[in-house]
Structures are given as structure tokens and as C-alpha cells.
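1. Here you go, sequence then predicted model.
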Amino acid sequence: MLSATASAQQAPSPPPIIPYGVPLGLEAAKKIMAAAEAEAEKNNWAMAIVILDSTGHMVMLHKLDNTQYGSLMAAEDKALSAINYRRPSKVFEDLVAQGGIGLRSLALRGASPLEGGIPINVDGKIVGAIGVSGGTSVQDGQVAKAGADVAK
């Protein structure tokens, strides 16, 4: 009886670890950027869009007209969060929104608790990340997803 209780209290197994791959190149980044920009422009959203390679180094940065300057740093932070923690930054936003123990994620160095950072996966490996800022969290996530989906 004791073993049944112990197994019922075990935490679920973590998701599989996605390995890092060869850093994203400029040509791939251009395609990702074009898709993200098109989504932002289609909706008339002023956004900053950052694309990093798998080492966290910047490959591209575009600031659409009338984007606030702070969005440049926020977009890079979101992309770095997605690279370093191998998950979309929305995961941290959701944890913070839950409150309670989810607030512990705020102590993770470099974890952005704002939607808009998405790892770029190619052939099951993280080759980079896209970070977007300038709109609402949902808008930032929508633009980031449009870019990240091109790489699949």
C-alpha cells in the first residue's frame, strides 16, 4: 500500500531534452525573419524581431518603424531565454501567472516571463531562437511562431 501512495505522488517525467544543433545560418535566418516581419506588418504591429543562433549570438535584428526602443532588449531577452532553457518563453509566463510555486521561475537567471521567445528546431535540434517584442504577449507570440514555423 505504501508503494502505491509513493508512486501516486511522483512528479511527472520531464519532457525529453532537445539537443543543440549546428548554429543557424544567415540564409535560414533571412527566411525566418521575412515570415515574422510579414505577420507583424499584416497586422500593422510595430515590433522588434531578433534571431539568435544556437550559441545565443545574434544573427539578425529588425526594428519595424515606430517600435519602442525597449522592445529591442526585450526581444533579445526572450530569444536568449528560449535558447538557454530550451523552451518557449511562454512557459515561464504561464508559471508566473499560476502564482504560488510558479513564481520561483522569476529567480531563474535569464528566464524571460513574457511570451514571444521560441526555440527554432530543425531535425530535432535547437539551431537558434526567435524573440519578438512590441505588442501584447499574444501578438509577440503570434509573430514569433510565424517565423519559427518556417524553419520546420
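-> Right, received. Where do you want to start? Numbering: from 1, shown residues only.
2. switch to C-alpha atoms for all contacts and neighbour counts from now on
-> Will do.
3. Now do the strands in the protein.
-> 48-53, 58-63, 117-122, 125-133 (DSSP state E).
4. could you dump those to CSV with mean neighbour count?
-> Converted to CSV, the strands of the chain look like this (neighbours: other CA atoms under 10 Å):
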stretch, mean neighbour count
strand 48-53, 30
strand 58-63, 18
strand 117-122, 28
strand 125-133, 31
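5. Show me the one of those strands that comes nearest V22.
-> Among the strands of the chain, the nearest to V22 by CA to CA is strand 125-133 (5.8 Å).
6. how about the strands of the chain, which one is nearest L72?
-> Here strand 48-53 is closest among the strands of the chain (CA to CA), at 5.4 Å.
7. Against S3, how distant is the residue most central in space within the chain?
-> By CA atoms, centre = their mean, the chain has its centre lying nearest to G117, at 2.0 Å. Going from G117 to S3 by CA to CA, to the nearest Å gives 41 Å.
8. dump the residue contacts of the residue lying closest to V122 once chain neighbours are set aside.
-> The shortest distance from V122 to any non-neighbouring residue, by CA to CA, 6 or more residues apart in numbering, is to K152 (5.9 Å). Residues counted as contacts of K152 (CA atoms under 8 Å, 6 or more residues apart in numbering) are N121, V122, D123.
9. alright, now check it against this:
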Amino acid sequence: MSNTTPSQKSIAMASINRDAAVALIDASIAAAKAIGIDAAVAVIDATGNLRAFERTDGAPFLTVDVAIDKAWTASSFGFPTHVWNDYVTKDPKVAPLAYRPRMVAVGGGYPIIENGKLIGGVGISGGTYQQDQDACVAALEKLGFEVPA
């Protein structure tokens, strides 16, 4: 063990602010409506905590937890949720992650990236995985966030 003490004991962390989180909710609801689905939308901050949430009147109640967990999954490692499906089904060393509480490995969750930094996650639930995924991409692009593949 080293006898030296680091001079700094914390790190600076970028995280989505309230105004951007609410704007992303509004853009996501508009994108879902344009696609023709009722949906729940969640925005998680960089620490994995819920920052903003909305559920349209016609969205089933199960969409609430699924949207939140999609956002959480996407923000955990900075990968869109649809890529987790390949990870947990094709790699036996990663497959046990599929059994983690809150892990969602279907489309509809994206990390929120600004200037190359992960600042949160967004999750949409209400349609097919592709509809949820498309609504996420449309909302992120509308607000100028980076959209990973």
C-alpha cells in the first residue's frame, strides 16, 4: 500500500439537468405520438436516479417500470438496451446479467450523451421494441444529443 494520500478525493460528474430532462420527456412523448403509440417515458440521471417521468393516458401500467428500467439499463454502461440482447444471449460469460433486477435487454432505452460524456439515460415503453427504439432516437436527435448505434 502506498503511503501517499491523493490530493483530490472526488471526481466531477456531468449529469442531465432538469430542463433538459423535461424537454427530452416532451420530445419523446411527441415522437411516440407521431409513431402512433401511448407510452411511458423515463429520464435517469448519471447516478441512475429518476430525473423526469411521464406516462400518457392510454399507456398500460406495466410500461411505467419498464421505461424506468430501460433508462437505468442504458445509463449503467452507456449502451442502448437493444445491444444487451446480443450480449446476454450470445456470450455465456455475460448471460447471467440477464437475471439482474432492472436489466432490460430490448429496444427502447438509450444513454444520453453530450459532448462524448454519459449524462443519463432515457427509456420509452409502450409499443414494440422497434417503435420504442425509434421514438428514443427521434427525441434524442431533436434535442441534439449523440445517438450511439
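-> Everything's here; your move. Here the structure is a predicted model, which means the values were calculated and not measured.
10. Overlay them and tell me the TM-score.
-> Scored against TM-score structural alignment, normalised by the length of structure 2, the superposed chains reach a TM-score of 0.79; 132 aligned residues with a CA RMSD of 2.0 Å.
11. hang on, the earlier thing: in CSV, list the strands of structure 1 along with distance to S105 of structure 1.
-> Listed next are the strands of structure 1 as CSV, based on distance: least, CA to CA, whole Å:
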stretch, distance to S105 of structure 1
strand 48-53, 23
strand 58-63, 25
strand 117-122, 16
strand 125-133, 19
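12. of all those strands, which lies closest to R104 of structure 1?
-> strand 117-122 (19.3 Å).
13. circling back to that earlier point, next, the contact list for the counterpart of the residue nearest to the centre of structure 1 in structure 2, please.
-> Counting by TM-score structural alignment, G117 of structure 1 lines up with G109 in structure 2. By CA under 8 Å, 6+ apart, the contact list for G109 of structure 2 reads 67, 70-71, 73-74, 80-82, 121-124, 132-133, 136.
14. now the contacts of K152 of structure 1 as JSON lines including distance to E27 of structure 1?
-> Below are these laid out as JSON lines (distance: CA to CA, whole Å):
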{"residue": "N121", "distance to E27 of structure 1": "15"}
{"residue": "V122", "distance to E27 of structure 1": "14"}
{"residue": "D123", "distance to E27 of structure 1": "17"}
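15. I'd assumed G127 was in contact with T63 of structure 2.
-> No: using CA atoms under 8 Å, T63 of structure 2 makes no contact with G127, being 9.3 Å away.
16. From G123 of structure 2, how far off is the corresponding residue of structure 2 for L64 of structure 1?
-> Alignment note (TM-score structural alignment): L64 of structure 1 maps to T56 of structure 2. To G123 of structure 2, T56 of structure 2 is 14 Å away according to CA to CA.
17. before we move on, what about D57 of structure 2?
-> 17 Å.
18. do A12 of structure 2 as well
-> Between A12 of structure 2 and G123 of structure 2 the distance is 25 Å, computed by CA to CA.
19. Can you get me a residue count around the residue mapped onto G126 of structure 2 from structure 1?
-> G126 of structure 2 maps onto G134 in structure 1, with residues paired by TM-score structural alignment. Neighbour count of G134 of structure 1, defined by other CA atoms under 10 Å: 25.
20. now swap in the one 3 residues further on and tell me
-> Residue neighbour count, defined by other CA under 10 Å, stands at 16 for S137 of structure 1.
21. How about the contacts made by it?
-> Shown in contact with S137 of structure 1 (CA under 8 Å, 6+ apart): L114, E115, G116.
22. ok, so of these, who is nearest A40 of structure 1?
-> Distances from A40 of structure 1 to the contacts of S137 of structure 1, taken by CA to CA, are shortest for G116, at 12.4 Å.
23. can you tell me how far the closest one sits from E41 of structure 1?
-> 16 Å.
24. which one in structure 1 is aligned with A138 of structure 2?
-> Match for A138 of structure 2 (TM-score structural alignment): A146.
25. my read: that match touches A36, true?
-> Yes: counting by CA under 8 Å, A146 of structure 1 touches A36, with 5.3 Å between them.
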